[in-house]
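Asker: heads up, no residue letters with this:
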């Protein structure tokens, strides 16, 4: 799954002849090391863009005589963050591949010196690695057609610096990136190549010979009995090669368990909208509606590589295609979920919360018997999240998650590791919105309009999931509170918001790794 090897190098001199390009990511071109300062100064005299955009320069002191200069721009303004380094490295990766480099050496000679691990740029050097890896990734279909060599880069060296966190190893960075690679592959692949059972097959291969146990549930009677809301969404897909499944991933550490992370990922392999059909060209790009399940699988892949002590991880991926046909479920149906809650369907295109609901209900029951559990749903759920938060992930927590520090952990890790999110508190209006309207039902899945034009369109789905999964019995004031955070990545799941062509970002793998997989 991970083809590019990462190696730490002590210095430029220690690199010898092992590399064929030097990639310098710098925030201050006026304070560059002597080895390259003259080359950069000469280039600036004839090219004003050297200080503001990625350039490939001829440099006798650089490996392979290739100097790839990637300026970050200013990093001292209130709105600057570590993504300046991530983005510069991503641009440099594209330039390195185009220049024919195969073994580039990354150097951050002037990273801001962090005073504490909470400083904004404490992980700038690590961000350069992750940004560079993001840049070289090519879609799974392309690699299967042309071969893995299409990505070009075989090995990356990273020069150690005082700014590199002492607890960061090359193995840790590579394990997290292997997870991000899995997330991009699963999210970014077209709907036939990554149909539900092929999604499951990819996961089985990704976790082969690892400490993660993989269980695939695709039996129709079992799904109808244990995951009735999911089965309803996939009703028209049973009997086809697109039939739905639930993929369960379990990691149990050696020794004592100190906390348990329980995650549910939305894996709609193609979102047609169902009977409430997407029209007007809005169906294009809906093969990426599996980004939540992809991100969860990617985080578990990082866990498999790092094998953290004390952290148990349980995940269920709801992988479904909401085909259109005579058997498709429709609005106004009342479906009894796993928890016994009666759900009236408001709009079949609000299917993501339905496929996650029964998985979440199952994990909530299991959480009661786990050590320090916290529960998460991850989904490309609403256009409203993209409208309200732009390119940022929306975190919608319950009170137990806020009081327990879980949402702060994700927010802080996202800022430090180039995977930022914003807080969207749930409110009483959200719970009122989903409350059943008649004695015939307990909950309404959604209204019948687009989320982007619905007030609190990305917050009220959390209230639905909270209630349908039985989390109302585990509020902060209960005898057994369960922290829960709903994570909407509709605005952050692909670069530039281009759902048909943009590279998947692998969110929220970096935020979760930074929050839970550090010592």
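Answerer: Arrived safely, thanks for sending. None of these values were measured; they are calculated from a predicted model. Residues are numbered from 1 along each chain as shown.
Asker: contacts and neighbour counts: CA atoms only from here.
Answerer: OK.
Asker: A helix includes residue 361, no?
Answerer: Yes: assessed by DSSP: H, G, I helix; E, B strand; the rest coil, residue 361 belongs to a helix.
Asker: A further structure is provided below for comparison with the first:
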């Protein structure tokens, strides 16, 4: 994995103290009133090169750390429709330029307008942008250690924990179908948490999986006899000592490769489907950050469903009726709508864990639908159940995501969504999906939550129940990789930063 580590740095580091070898400035206008020496260098460069301050630039800077001054312009941040991603992207581009120039110990300095609430977390977001720019896939042989000196008062302990989680999420999401097949994904998690204060278990026994996770096991049926592709369920439980005030329960979809199954993906649509495990990857990354920070008063449990949806003689097929862990008879409408089957059994187990737990709240994380990409472009889609909507959980996630450069679009669950999955005969209680692609189905990213509520038994925990449980379904199909490119886009680790900030604010 990438060897990026954050440190706190003082002003004298700019001039060579501490062994730093570059200064990266992220700014809108590069006024640098608090750093006149830097302002003079920028002014001189602008007098001979009109690109200065308008595009990423490397300046020769004798006397500065490493003799390198890199300017990473954000562009105009005052426009009503801009957001902190401009800072993230500028820092990412500047860091990549510095790395290509040979810098391995760079200082990060922000010079941005104050007072705009959109940029409240700009200093932290810039640091995360630098780390995103420097991330290398774990199979890259050369993984040099890169030190980042932070000069704007960022909390380096928190950032290092957050970035460790983001690295794990990117590693797990980006690994190819063999590197991160279900057993290998599970092994990575075992190693990742070996020294952390969590209880981790891996279920690999086929009979146990078929008994306790019947829908998940159906998806994996054609893969069970291939040892390196056989399904796993990973459970990670962070349960600190002392009184617990709230409980987070997270289900992560980990389809390590999705052929579509019997409803085979055709026309090139199968390429990139090794990234269909982005939800489980993000859940594992979030748990890593939590485990390193060790917050008190909150228990966090994640279940990761790791399967390969393979085509083969033993593949599950449309029209099968399979009883979920929650006892719901599910008729399969389309085997390429497999992610909701995996999540439903995970959510049912987490529903049981919610019984007797203080202030439980549930999340599902998944690269679930093409419809969310069609509807929202590059943004994460969040669908609330009634309890989350009344308590404005989705709105809170949207507000926090905006500040952390991980924007969220909020959807409303409607009665039509339940009609989409209503039984069509007396033989079933629920229909998993239509028999078409979600991009061509009305409300294609909203109605899966209706299915998840019913199939998992979470619909028994509505507002009038004895235990109302807020539940957010988070569809990251459009946000899990850069540029919405499932084949070659670098994994983004969304929404790990948002979830961590949300946990801290609740």
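Answerer: It's in. What you are looking at is a predicted structure, and each value in this text was computed from that prediction instead of being measured.
Asker: didn't residue 413 of structure 1 look like it was pressed against residue 512?
Answerer: Yes: if you go by CA atoms under 8 Å, residue 413 of structure 1 and residue 512 touch, sitting 7.4 Å apart.
Asker: Now which residue in structure 2 aligns to residue 252 of structure 1?
Answerer: Under the alignment (TM-score structural alignment), residue 252 of structure 1 pairs with residue 239 in structure 2.
Asker: Hmm, its match is touching residue 302, no?
Answerer: No: at 11.5 Å, residue 239 of structure 2 does not count as touching residue 302 under the criterion of CA under 8 Å.
Asker: what span of structure 1 lines up against stretch 248-258 of structure 2?
Answerer: Under TM-score structural alignment, the match for stretch 248-258 of structure 2 is residues 261-271.
Asker: And for the counterpart of residue 91 of structure 2 in structure 1, the neighbour number?
Answerer: The alignment partner of residue 91 of structure 2 in structure 1, by TM-score structural alignment, is residue 89. When neighbours are defined as other CA atoms under 10 Å, residue 89 of structure 1 has 33 of them.
Asker: show me what contacts residue 89 of structure 1?
Answerer: 25, 70, 128-129, 131-132, 135 (CA atoms under 8 Å, 6 or more residues apart in numbering).
Asker: what about it, which SS state?
Answerer: Residue 89 of structure 1 is classified as helix under three-state DSSP.
Asker: ok, now residue 94 of structure 1?
Answerer: On the basis of three-state DSSP, residue 94 of structure 1 is classed as helix.
Asker: coming back round to it: separation between the match of residue 91 of structure 2 and residue 323 of structure 1?
Answerer: From residue 89 of structure 1 across to residue 323 of structure 1, the span is 40 Å (CA to CA, to the nearest Å).
Asker: which one is the match of residue 252 of structure 1 nearest to, not counting chain neighbours?
Answerer: Leaving aside its sequence neighbours, residue 239 of structure 2 sits nearest to residue 299 (CA to CA, 6 or more residues apart in numbering; 4.7 Å).
Asker: do the same with residue 182 of structure 2
Answerer: Using CA to CA, 6+ apart, the closest residue to residue 182 of structure 2 is residue 306 (5.1 Å).
Asker: And residue 350 of structure 1, by the same measure?
Answerer: For residue 350 of structure 1, the spatially nearest residue (CA to CA, 6+ apart) is residue 446, at 6.6 Å.
Asker: Show me what counts as buried in stretch 35-45 of structure 2.
Answerer: 38, 42, 45 (16 or more other CA atoms under 10 Å).
Asker: Tell me the residue in structure 1 aligned with the second one.
Answerer: So the one you mean is residue 42 of structure 2. Checking with TM-score structural alignment, residue 42 of structure 2 has residue 40 as its match.
Asker: Measure the mean distance from whichever strand or helix holds that match to structure 2 post-superposition.
Answerer: Residue 40 of structure 1 belongs to helix 34-46 when assigned by DSSP states H and E. With mean CA distance after the TM-score superposition for structure 1, helix 34-46 of structure 1 departs from structure 2 by a mean of 1.8 Å once superposed.
Asker: and the longest helix for structure 2?
Answerer: Assignment by DSSP state H gives helix 156-174 as the longest helix of structure 2.
Asker: ok, average deviation of that one from structure 1?
Answerer: Overlaying structure 1 shows helix 156-174 of structure 2 at a mean distance of 0.4 Å from the equivalent residues (mean CA distance after the TM-score superposition for structure 1).
Asker: what helices or strands is that helix leaning on?
Answerer: strand 3-8, helix 122-134, helix 278-293, helix 496-505 (3 or more CA pairs under 8 Å, 6 or more residues apart in numbering; DSSP states H and E).
Asker: how about a cut-off of 7 Å?
Answerer: Packing contacts for helix 156-174 of structure 2, counted by 3 or more CA pairs under 7 Å, 6 or more residues apart in numbering; DSSP states H and E, involve strand 3-8, helix 278-293.
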